[in-house]
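**Q** Predicted structure and sequence below. I'll ask about it afterward.
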Amino acid sequence: MERYSRQVLYKGIGESGQHLISTSTVLIVGVGALGSLSAEMLARAGVRKLILIDRDYVEYSNLQRQTLYTAHDAQEKTPKVIAAKGRLMEIRPDLEVEAHIAHCDAQLLMEVAASANLLLDGTDNFDTRLMINDVAYKIGIPWVYAACVEASYSSAGFIPGSTPCYRCLVPILPSTTLTCDTAGIIGPAVQMAVAEQVTTGLKILTEQFAPPYYMRVGNIWDMDHMKFRMDAMHSDECETCGIRPVYPSLLAQADHAMRLCGRDTVQVMDPRINGAVVDHALGRLGTEVNHTPYFKEFHYENFRFVCFNNGRLLIHGLGDMNKARTLVNQLFG
């Protein structure tokens, strides 16, 4: 326990709290700015296992705030979960890390969340957060929300059966279309959001998260930090935590094409498209392909394609989903 001696000395954790932390499994959805930093904090805190889900790879624009990654990761376009796993294992060789290079849909999340004690939100979009919320309340595990953009941050913890859920809070959440890719972000805002998120997570893991329950928000540039109480915001009519829950985000049919938040990139899901299909189609066209251990990269009609082996494609430089479907049909039939 020498590695965690300073943490054990802290009266809020102690030996009993450290034992609970060291036997816990935490699932993190998204290992960008929020998720990569929370993963590192939890690894250093001593959790037994981390489960990581992310569909993206490291780019140079990530390095300003995504502290697990290096220029080498960006140069190699290493999938974030793979780069994160490698760095986390360097920090703590005894840590168990389960990495999923995948788009996080309801089926995958339901499968992997069943073995977790806690779920952390490292995403950047509203719909995925509602799905996380529905999964957490349906299977009865706590989760912690966090978000940041520009210099602002927010975070809150949700406990099925104790707190109102995220869907209950939606009417009072600030309405914004800002993202890191459109409005920018500074590193300290990420640090503040994750500090709040991981602290709440540690309280949950050590069984010390108790009422009153708050959402915390702030702007690190203006040095404004606030909290508002959310205990009474529960609605009996809520479709997730109300009297008759239906978990609508788990029922929604996923679109096979979606625009990634704040970016000129469209993601297309098509299970027909595996490595062999891509090689055959591009060989017929005489298109040059960059092969990596995780995906194939090529250019077609001035767009950059990244094709993973599970039927997932990213088309960069494109914001039109109908055009994306047309390009995929032209290439692969």
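**A** In hand now; what should we look at?

**Q** going forward, measure contacts and count neighbours with C-alpha atoms only.
**A** Noted.

**Q** List the contacts of residue 247.
**A** If you count contacts by Cα atoms under 8 Å, 6 or more residues apart in numbering, residue 247 has them with 134-135, 138, 239-240.

**Q** which one of those residues is nearest residue 119?
**A** Closest to residue 119 out of the contacts of residue 247 is residue 135 (9.7 Å), distances taken as Cα to Cα.

**Q** second one coming, line it up with the first:
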Amino acid sequence: MNDRYARQSLFKPIGVAGQKKISEKHVMILGCGALGTANADNLVRAGIGKLTIIDRDYVEYTNLQRQQLFNEHDADNQVPKVIAAKEKLAAINSNVQIETHVMDVTGITLAPLLADVDLLIDATDNFDIRFIMNDLIHKYNIPWIFGSCVGSTGMSFTVFPGESPCLYCLLNTTTISGATCDSVGIIASAVQMVVAHQTTEALKLLVEDEAALRTKLVMFDLWTNHYQQINVDKAKKAACPTCGTLPTYPYLSYEAQTKTEVLCGRNTVQIRANREVALESLAHQLGRLGKVNVNDFLLSLDYDPYRVVIFRDGRAFIHGTDSLEKAKKIYYQLVG
């Protein structure tokens, strides 16, 4: 066993045998923000065999307060989050296979990537994506660890397909705030508390120590010194469309997918176009309209009073408006 893991394998619940299991497992992290980068950092240091990270966004200065693995250079160059994260993670542990995807998650785009995934960790800030994830992990029988934090609060729950209530059941039983860090703020310590729960449960799953797994929903508020675990076994419903006796997986249907959406609290609209864009030629075309920055993954245009970011896969962020109609008009004016 590599000496770099000596302190971890000395921990009896893991041991040498558990460390070997960790090195053979594949974990997917959905979202590469605060929760995603911290979980990725922990798992890469722990010696995971393969890590897949998926995120649709790029690094901005507002991320640096809580999203480890990123720096000012990444923000200045608008580097996609997963690309910036992979560079840092590869320097931490070159033995880990790291796969990244700069993309928006839908049932169609995510399903092919789940073939050999042993565990999925939720690090998103978007319930549309979480419901897609919730349907897919039940369809493919993959455990996943829910995590959420805002302000000084956070929560985490591990979903076991066929055993525990799913996210849909949970939301119909437990009150979960719809606030986001973009609207009410967040402190970094709340992130780390959620990550501590997520990573620890992940390690239990990876070493196959099922008896040690937490089956309750954990919730906390660090500022008010509140911590509780809630038994949610009775939340599971036989009629649930995701985890019930006759599942229909409603969030995987084309009609249920959001094609245009307001990014909560960011005064930004995302438009999903599903077509490849030649960024270099588009940059030349748009240069007469305002300042253009382009890298291998995206193009950014200052289109006063808006900022438009167009990704190679055709997606776009229209910063400066929460009007879907205005955003679509700008997109069609610029891209066609």
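**A** Good, I have the coordinates. Since the model is a prediction, treat every value here as computed from it, not as a measurement.

**Q** Any chance of TSV for the contacts of residue 247 of structure 1, columns distance to residue 274 of structure 1 and neighbour count?
**A** Shown next, in TSV, are the contacts of residue 247 of structure 1 (distance: Cα to Cα, whole Å; neighbours: other Cα atoms under 10 Å):
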residue	distance to residue 274 of structure 1	neighbour count
134	31	26
135	29	26
138	33	17
239	38	18
240	36	27
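
**Q** export those to CSV and tack on distance to residue 268 of structure 1?
**A** As requested, these are exported to CSV (distance: Cα to Cα, whole Å):
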residue, distance to residue 268 of structure 1
134, 24
135, 24
138, 28
239, 29
240, 28
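
**Q** Any buried residues in the longest helix along structure 2, and which?
**A** In structure 2, with assignment by DSSP state H, the single longest helix is helix 188-206. By neighbour count with 16 or more other Cα atoms under 10 Å, helix 188-206 of structure 2 contains the buried residues 188, 190-206.

**Q** Please compute how far stretch 225-240 of structure 1 lies from its chain's middle.
**A** In this view, stretch 225-240 of structure 1 has its centroid 23 Å away from the chain centroid, taken as Cα atoms, centre = their mean, to the nearest Å.

**Q** what do you get for stretch 249-268 of structure 2?
**A** Per Cα atoms, centre = their mean, the centroid offset for stretch 249-268 of structure 2 relative to its chain is 15 Å.

**Q** which element follows the longest helix of structure 2 toward the C-terminus?
**A** Where DSSP states H and E defines the elements, the next helix or strand beyond helix 188-206 of structure 2 is strand 217-221.

**Q** got the angle for that next one vs helix 188-206?
**A** With axes from the mean of the first three to the mean of the last three Cα atoms, to 10 degrees defining the directions, strand 217-221 of structure 2 sits at 160 degrees from helix 188-206.

**Q** Strand 217-221 of structure 2 vs structure 1, average distance?
**A** Here strand 217-221 of structure 2, set against structure 1 after superposition, deviates by a mean of 0.6 Å using mean Cα distance after the TM-score superposition for structure 1.

**Q** what does that strand contact?
**A** Strand 217-221 of structure 2 is contacted by residues 152-158, 190, 226-232 when judged by Cα under 8 Å, 6+ apart.

**Q** what about the helices in structure 2?
**A** Using DSSP H, helices in structure 2 cover 6-9, 15-23, 34-46, 72-76, 81-92, 107-110, 127-140, 167-171, 181-184, 188-206, 279-286, 324-335.

**Q** Show me which parts of the fourth one are buried, residue by residue.
**A** With burial defined by 16+ other Cα under 10 Å, the residues of helix 72-76 of structure 2 counted as buried are 74-75.

**Q** same deal with the last one?
**A** Across helix 324-335 of structure 2, burial judged by 16+ other Cα under 10 Å covers 324, 327-328, 330-331, 334.

**Q** repeat for the first one
**A** Along helix 6-9 of structure 2, the positions that meet the burial threshold by neighbour count (16+ other Cα under 10 Å) are 8-9.

**Q** mean deviation of that helix from structure 1?
**A** Compared with structure 1 after the fit, helix 6-9 of structure 2 shows a mean deviation of 0.9 Å (mean Cα distance after the TM-score superposition for structure 1).

**Q** just the third one next, same as before
**A** Once the two are superposed, helix 34-46 of structure 2 sits an average of 0.4 Å from its aligned residues in structure 1 (mean Cα distance after the TM-score superposition for structure 1).

**Q** so what's residue 207 of structure 2 up against?
**A** Contacts here follow Cα under 8 Å, 6+ apart; on that basis residue 207 of structure 2 touches 14, 18-19, 21-22.

**Q** want to throw the helices of structure 2 into a markdown table with distance to residue 247 of structure 2?
**A** Putting the helices of structure 2 into a markdown table (distance: least, Cα to Cα, whole Å) gives the following:
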| stretch | distance to residue 247 of structure 2 |
| --- | --- |
| helix 6-9 | 40 |
| helix 15-23 | 32 |
| helix 34-46 | 29 |
| helix 72-76 | 43 |
| helix 81-92 | 33 |
| helix 107-110 | 15 |
| helix 127-140 | 9 |
| helix 167-171 | 12 |
| helix 181-184 | 33 |
| helix 188-206 | 25 |
| helix 279-286 | 41 |
| helix 324-335 | 33 |
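
**Q** Quick check: which of these is nearest to residue 213 of structure 2?
**A** Checking the helices of structure 2 against residue 213 of structure 2 by Cα to Cα gives helix 188-206 as the closest, at 6.4 Å.
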